[in-house]
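Student: Okay, predicted coordinates and the sequence, questions at the end:
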Amino acid sequence: MRHARLTVDLDSLAANYRTFRARAPDGAAAVVKADAYGLGMNPVAARLASEGCSRFFVATEAEGLALRETLAADCDIFVFSGEVSAAGLFPVANQPSQLRAGPVALHVDTGMQRLGFAPEDVPDHAEVVLLLTHLACADTPDDPLNALQLERFEAVAARFPGVPVSIANSAGILNGVRGIGRPGIGLYGGNPYSGRDNPMRCVATLEGQILQVRHVPAGESVGYGASRVVTRDTTLAVVGAGYADGVPRLLSNRGEVALRGVRLPILGRVSMDLTQVDATEVAIEPGDWVEFFGPTVGVDEVAAWSETIAYEVLTGIGRRVERRYPATAVGV
């Protein structure tokens, strides 16, 4: 029996995809690398394909081959690393050694200083089916680097008339950047922006099951290192999920969970398999499920407590966590 579960709302995923598709001038692809940001690549991609998505991006050839088994042959799969030897996948070429006979996508590095050709080094001889770049600061629309990157990219794109382009991530699409959108975090319910309200629907809910209820007298300590001493008689819920399941350890003594919409503070250190919660103010019993993130406690809120980003929280969900995909209404 598993005591941690991730529920993936595929209807909300589809709704988020439709939002991006409506805002992207040339339609929207989907970034499903890292097991669809931890939510399950195959069920996520299958649902997006049913919504009309026909372009998918993964990080590695192995991811692409696994995805190829799920998708129809008319769906295009692009591999960001550019290292592709198998048929049925498009390499995103980042350097001359990755160019090959046949169609490729070309990645232009316009300011990230990661993978990609420098603008002056982009080759003219390849059979280019897609020209792309990646914005470093799309989540902060007023950052001047956005305009500089677009200027650099458009100078390259002018050399490839008629070739589709892809520039915008989740925030970039909402900012109105042209081309085929490549939403990632926004598909999965994370906030595409820094310092703005989240416009996306919640997709992922991580929960842990209460294994034991303890009554702790005032003055007793909780957890490893005795890092928290309760100042009142406390009802403590011991939850069967810890950092091995993707509960960030930095939530120790600072984060919250939710039970039936009521927020409850985490007491003591998050351990590998267990987390203790102050449940003094609510009625609880073993077998109840508490929300670590979801509709009450947002994933970006958890990320802020954990001094990281929602991407890391989602991709950090442990392999032993049960993934659940409730029955959905395709096309709703």
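Tutor: That came through fine. Numbers count the residues shown, from 1 in each chain.
Student: make it CA atoms for all contacts and neighbour counts henceforth
Tutor: OK.
Student: buried residues in stretch 315-332?
Tutor: Neighbour counts using 16 or more other C-alpha atoms under 10 Å place 315, 316, 317, 318, 321, 322, 323 of stretch 315-332 among the buried residues.
Student: can you list contacts of it?
Tutor: Stretch 315-332 is contacted from outside by 2-11, 14, 34-35, 37-40, 47, 50-51, 244-247, using C-alpha atoms under 8 Å, 6 or more residues apart in numbering.
Student: Strands of the stretch 101-250 of the chain, start to end?
Tutor: 103-107, 127-132, 165-166, 204-216, 221-222, 228-229, 234-239 (DSSP state E, counting those that start in this stretch).
Student: could those strands go into a markdown table alongside mean neighbour count?
Tutor: Compiled in a markdown table, the strands of the stretch 101-250 of the chain are given as follows (neighbours: other C-alpha atoms under 10 Å):
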| stretch | mean neighbour count |
| --- | --- |
| strand 103-107 | 24 |
| strand 127-132 | 19 |
| strand 165-166 | 22 |
| strand 204-216 | 20 |
| strand 221-222 | 18 |
| strand 228-229 | 16 |
| strand 234-239 | 22 |
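Student: and here's the other structure:
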Amino acid sequence: MSTGHLTIDLNAIAENWRTLDAMTAADTAAVVKADCYGLGVEPITRALARAGARRFFVAAAEEGAAVRAALGPGPMIGVFSGHMAGDSTLIRNNDLTPMLNSVDQVLRHFESLPQQSFGLQLDTGMNRLGMEPAEWAALREPVLQQMPAMIMSHLACADEPDHFMNAKQLRSFREMTEGLDIPCSLSATGGILLGSDYHFDVVRPGIGLYGARPYEAGRPAVTLELPVIQTREVQPGETVGYGNTWTAQRPARIATVSAGYADGLFRALASTLGLWHGDTRCPIAGRISMDLISVDITALGDEAPDYLTMLGAHQGVDDLGDAAGTIGYEILTSLGARYSRSYQS
């Protein structure tokens, strides 16, 4: 096999959901947008449903249709982007629940799908999606008469527990939802970890399902193994890869593996990252190119590995994010389509 192999541990994902669910008295949903963070909507949503999830959230109506196809009737599927122009048929045919974000969306939904379930998204200070307090105050009574399924907002700084913004948004959300007998939701993974004051009626873990930050205690759910195409001996003074950025300081063995930035392994990773063979770290030698990565396997002696591990027990998506100057979310959602995949359950 000439492409890398991605293994997704469905048991780990289900266990992470159950553990997060046990942290709260709220109903625990699952955020499965972007094809379950790039890992495959059908197997993952079904595993989460078996674990007990009955509410799912996606970014767009098209994603909601894919989740409905995987799960069938029953579970609620909320759409964060709300009711966009042209989405009415998708929303109706797939029984989606758009989280309406604006006056325009409220009017569109009530005019085109008056019997369809909906939720409301409120802006508590992130200034991204949702109705601002004045808009909500003007629409509150007529909207509540239509019996929304949920009212939600989103925390901007939940991954920083001491950030002043968390308490500020909590106060705002409480003020905007005071007196309501409707399920309310403020927290994704980071908000769950902030404690029960932030939980309300529904929580919405996403990245935590895969054991990535901010849920440090979670089980990592992804392993990525890259096949070795060729090995060679390199003498002192010889260089490896584009730009001659790596020069051998001693006799070295170099393995070239099949993956690169076309597969979501960013070029910036090369300066600090290694791959692993068992418990032995093997540093990257030179630049990551589109399809290939060169790795210094001198520490393995005469051993000739068939593959090296990029993501596994010693190195997770957050480690790759740190090395690339980004976050684990971006690494996870960038893993490319060329990898073969298997799902452990």
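Tutor: Perfect, thanks for sending it. Predicted, not measured: the structure shown is a model, and the values here were computed from it.
Student: Superposed, what's their TM-score?
Tutor: After superposition, the two chains reach a TM-score (TM-score structural alignment, normalised by the length of the first structure) of 0.94; 322 aligned residues with a C-alpha RMSD of 1.4 Å.
Student: quick revisit: please indicate which of the contacts of stretch 315-332 of the first structure are buried?
Tutor: 3-11, 14, 34-35, 37-40, 47, 51, 244-247.
Student: among these, which are in strands?
Tutor: Using DSSP state E, the subset of these located in strands is 4, 5, 6, 7, 8.
Student: would you turn those residues into CSV with distance to residue 187 of the first structure?
Tutor: Output for these, formatted as CSV (distance: C-alpha to C-alpha, whole Å):
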residue, distance to residue 187 of the first structure
4, 23
5, 20
6, 16
7, 15
8, 12
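Student: of the residues you listed, closest to residue 58 of the first structure?
Tutor: Taking C-alpha to C-alpha as the measure, residue 58 of the first structure lies nearest residue 8 of those, at 19.6 Å.
Student: Report the separation between the closest one and residue 292 of the first structure.
Tutor: 14 Å (C-alpha to C-alpha, to the nearest Å).
Student: give me the number of residues near residue 193 of the second structure?
Tutor: By the measure other C-alpha atoms under 10 Å, the count of residues near residue 193 of the second structure is 19.
Student: contacting residues around it?
Tutor: Shown in contact with residue 193 of the second structure (C-alpha under 8 Å, 6+ apart): residue 215.
Student: Tell me which residue of the second structure lines up with residue 26 of the first structure.
Tutor: Using TM-score structural alignment, the partner of residue 26 of the first structure in the second structure is residue 26.
Student: Neighbours of that match, how many?
Tutor: 19.
Student: for it, what are its contacts?
Tutor: Contacts for residue 26 of the second structure (C-alpha under 8 Å, 6+ apart) come out as 199, 200, 201, 202, 203.
Student: so which of these is the most crowded?
Tutor: Neighbour tally across the contacts of residue 26 of the second structure (other C-alpha under 10 Å): the maximum, 28 neighbours, falls on residue 203.
Student: That residue maps to what in the first structure?
Tutor: For residue 203 of the second structure, the aligned position in the first structure is occupied by residue 181, per TM-score structural alignment.
Student: does that match really touch residue 27, like I thought?
Tutor: Yes - look at residue 181 of the first structure against residue 27 with C-alpha atoms under 8 Å: they come within range, at 6.3 Å.
Student: quick one: common contacting residues for those two?
Tutor: Residues touching both residue 181 of the first structure and residue 27 by C-alpha under 8 Å, 6+ apart: 20, 21.
Student: before we move on, back to that, any chance of JSON lines for the strands of the stretch 101-250 of the first structure, columns distance to residue 257 of the first structure?
Tutor: Output for those, formatted as JSON lines (distance: least, C-alpha to C-alpha, whole Å):
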{"stretch": "strand 103-107", "distance to residue 257 of the first structure": "41"}
{"stretch": "strand 127-132", "distance to residue 257 of the first structure": "40"}
{"stretch": "strand 165-166", "distance to residue 257 of the first structure": "38"}
{"stretch": "strand 204-216", "distance to residue 257 of the first structure": "9"}
{"stretch": "strand 221-222", "distance to residue 257 of the first structure": "17"}
{"stretch": "strand 228-229", "distance to residue 257 of the first structure": "17"}
{"stretch": "strand 234-239", "distance to residue 257 of the first structure": "10"}
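Student: among those strands, which is nearest residue 149 of the first structure?
Tutor: Among the strands of the stretch 101-250 of the first structure, strand 127-132 sits nearest to residue 149 of the first structure (C-alpha to C-alpha), with 11.6 Å.
Student: what's that closest one in contact with?
Tutor: 101-108, 157, 163-167.
Student: Good, wrapping up.
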